[in-house]
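**Q** no sequence on this one, just coordinates:
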């Protein structure tokens, strides 16, 4: 590892795709979760851009998205100076998406890989953590953000930290852990040496490509072939569709992070949420003294821990606790917080 690397600009690489079925009926294939104003007035994608803007010292972003969402991306980029867009012919998971961006950047560029559909309450801490991660990345590490756990969450993967890295604000990754059952999640919380895996990363473009080639050579070569045969169109880059179709779909965690000897983790306590379902959104929103949150026309009486979101019809709820009610057009969802995990399995969500 190089301990004297000079600082280079941090390039936000924003991954923008998916259908967000667990936030049905608000989130649809034609307008999925990143493009909705779920927390505050900005969409999650717009908030991601704002966290990584030039005024905070970041380089212009690179957005990786699909053709179906290109118009939404460009509308919400709103003329972001210097931004580039890579248009995937089809979704091939995060390893390929990140590799596309890495191949379009200088080898020494520090990539800050950000999902476009997460919420972060403490932007200053996010930026401070990003700079710490970038410093480690400049020294040759592949860095993941370790989200400080706030409870025994069973819906996330975990990262176990290893030994500290010199005087840096990070540790080697000891291991990645699959989503645990509640007992194991509680044990991880009690241990204190585990973080949630939030899917945010920092690494040099060249280092990432080297590790991808070492651990998934076929995937690395196929992505490179798609880029070599691709073409630019203004601020857009289109990889070759035929070459891209042959890419093996795999997450960056499985393809690289769980295999590399260069994995590091920096702690991040920044009010993070993946807004993975309606209950996660409720937890991220401001609530009244009884834990209720309302958006749209609604009246609650003698209720606690109730979320109501309506885009039109008035919703009235009396004497209910731990309830989620969502109205979007002619679709109505009613579920418990526990049931929120299964919204994506509904037939309406699959039709979208």
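**A** Cool, got the structure. All of these numbers come straight from a predicted model, not from anything done at the bench.
**Q** use CA for all of it now, contacts and neighbours both
**A** Noted.
**Q** Summarise which helices and strands the strand ranked longest in the chain is packed against.
**A** Of all the segments of type strand in the chain, defined by DSSP state E, the longest one is strand 194-204. Taking 3 or more C-alpha pairs under 8 Å, 6 or more residues apart in numbering; DSSP states H and E as the contact definition, the neighbouring helices and strands of strand 194-204 are strand 110-115, helix 123-138, strand 142-147, strand 158-164.
**Q** Please tabulate the ones you listed in JSON lines, including the columns distance to residue 185.
**A** JSON lines is the format used below for the helices and strands packed on strand 194-204 (distance: least, C-alpha to C-alpha, whole Å):
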{"stretch": "strand 110-115", "distance to residue 185": "24"}
{"stretch": "helix 123-138", "distance to residue 185": "24"}
{"stretch": "strand 142-147", "distance to residue 185": "14"}
{"stretch": "strand 158-164", "distance to residue 185": "9"}
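**Q** Put this next to the first one:
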């Protein structure tokens, strides 16, 4: 059996505005109805796989749990990192949780890649598993299709061969376009897919040899960790001492027993809008269309609208990416798709909330979104999932009026507890202790109207919280 280790704590910005720090690309749907995270989990849930290990952070813990549960997969272990430290400590922590099974195989996979040919992918995993049983560390590569400057490259000791593991001779960092064009002509070079497979004992030995300090700190973080609502929270103090470094730099580039397996399947890391265009564009005009869009006379263009009531129209566009959301619009040349992160950095430096905040704010009980915001008032739409419970709380600066529009809400205001169904409402005076929960079996939706001198999310005094939020 193979233990999938799914890394899902990243916060990519090159697919902004669809991907932001508060809701990164792994939890968004770019092809079909499932998110990239759910697609990865589905690929790794066959009979050859044991229960997965998820490595994420505090902010995304309930997204991981909810999206896995939506697939009926409830047996995974979710490890929470107290700080983002790149892939090397994340992989090591997962390996240490499996150290009582030293001969077990673990497959490390990012959660934000697109692979559509699952059968071909699993065939490559089988090749890698056979090689890993001999004590080597396996990395996966992809045969280059274009002079890509956004990926790292694997250099093999001999030409890549489909269905075989080939010794690795080195890594190449993301090249410039001229170097990438030259690499495209070589038959012993692969794109680095960022996936690995090895036995637990072999990867732990590699850390002992090449990163003993990290090993000691991860051991301490596990020893100081604690279970919390079905999650395992690593000890913060030792984990925060670890340097942020990738497993490629910390281990794979230094180890001598590394081989590469070329993926037989399609693959994209969806690291930028041009990479999404490359795998989704159709027809002779190479158009990629998603959501309510209309393309007239466009060529080699990506149009995407994420709002049902925003119609995006492209007229005579060539080599353009246009993405429309409720609170932000991106229009860029596909040739500059790798520079979106620079634009996000500029927005962040200017204090623009859209740089990081998503228009829909996900919470462990569901989500909310702002419909209208003005001086001394705000209107929100709120969804509370079945069993969801908001904290028992009060506000210092605002009052609230709740109107249920679907489902049934159990509402506490002071000493009064009542059930509200569709078209019923309740007023929550300023300073009143209150709570809302969904005791039904379907999602509950309501409109919240806030009025007051200050409407920030930090105007909350919590008295009880079933999700143990500080």
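**A** Structure received. If you're wondering where the values come from, they're calculated on a predicted model, not measured in any experiment.
**Q** on that earlier part again, out of the helices and strands packed on strand 194-204 of the first structure, which is closest to residue 44 of the first structure?
**A** Each of these has some distance to residue 44 of the first structure by C-alpha to C-alpha; the shortest is strand 110-115, at 9.6 Å.
**Q** List the superposition-based mean deviation of that closest one with respect to the second structure.
**A** Average distance, strand 110-115 of the first structure versus aligned residues of the second structure after superposition (mean C-alpha distance after the TM-score superposition for the first structure): 0.4 Å.
**Q** now that strand against strand 142-147, angle please.
**A** With axes from the mean of the first three to the mean of the last three C-alpha atoms, to 10 degrees as the basis, strand 110-115 of the first structure and strand 142-147 are set at 40 degrees to each other.
**Q** Read off where strand 110-115 of the first structure ends up in the second structure.
**A** Alignment note (TM-score structural alignment): strand 110-115 of the first structure is matched to residues 105-110 of the second structure.
**Q** Save the helices and strands packed on strand 194-204 of the first structure as a markdown table, and put in distance to residue 241 of the first structure and mean neighbour count too.
**A** As requested, these are arranged in a markdown table below (distance: least, C-alpha to C-alpha, whole Å; neighbours: other C-alpha atoms under 10 Å):
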| stretch | distance to residue 241 of the first structure | mean neighbour count |
| --- | --- | --- |
| strand 110-115 | 23 | 26 |
| helix 123-138 | 31 | 21 |
| strand 142-147 | 29 | 27 |
| strand 158-164 | 35 | 19 |
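**Q** Which of these sits closest to residue 257 of the first structure?
**A** For residue 257 of the first structure, the closest of these is strand 142-147, at 7.5 Å, according to C-alpha to C-alpha.
**Q** helix or strand right after the longest strand of the first structure?
**A** Helices and strands here follow DSSP states H and E; after strand 194-204 of the first structure, the next one along the chain is helix 205-215.
**Q** can you name the residues of the second structure that that following helix overlays?
**A** Helix 205-215 of the first structure corresponds to residues 200-210 in the second structure, going by TM-score structural alignment.
**Q** That stretch against the first structure, how far on average?
**A** Mean deviation of stretch 200-210 of the second structure from its aligned counterpart in the first structure after superposition (mean C-alpha distance after the TM-score superposition for the first structure): 1.0 Å.
**Q** follow-up on the earlier one: can you list the neighbours in contact with the match of strand 110-115 of the first structure?
**A** 1-8, 40, 91, 95, 129, 132, 194-200 (C-alpha atoms under 8 Å, 6 or more residues apart in numbering).
**Q** Got a quick ChimeraX command for the buried subset of the residues you listed?
**A** Here is the ChimeraX selection string for the buried members of those, based on 16 or more other C-alpha atoms under 10 Å:
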select :2,3,4,5,6,7,8,40,91,95,129,132,194,196,197,198,199,200
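**Q** now the match of helix 205-215 of the first structure, how far from the centre of its chain.
**A** 27 Å (C-alpha atoms, centre = their mean, to the nearest Å).
**Q** and that stretch, which residues are buried?
**A** By 16+ other C-alpha under 10 Å, the buried positions in stretch 200-210 of the second structure come out as 200, 201, 202, 203, 204, 206, 207, 210.
**Q** One more: stretch 69-79 of the second structure?
**A** By 16+ other C-alpha under 10 Å, the buried positions in stretch 69-79 of the second structure come out as 73, 76, 77, 78, 79.
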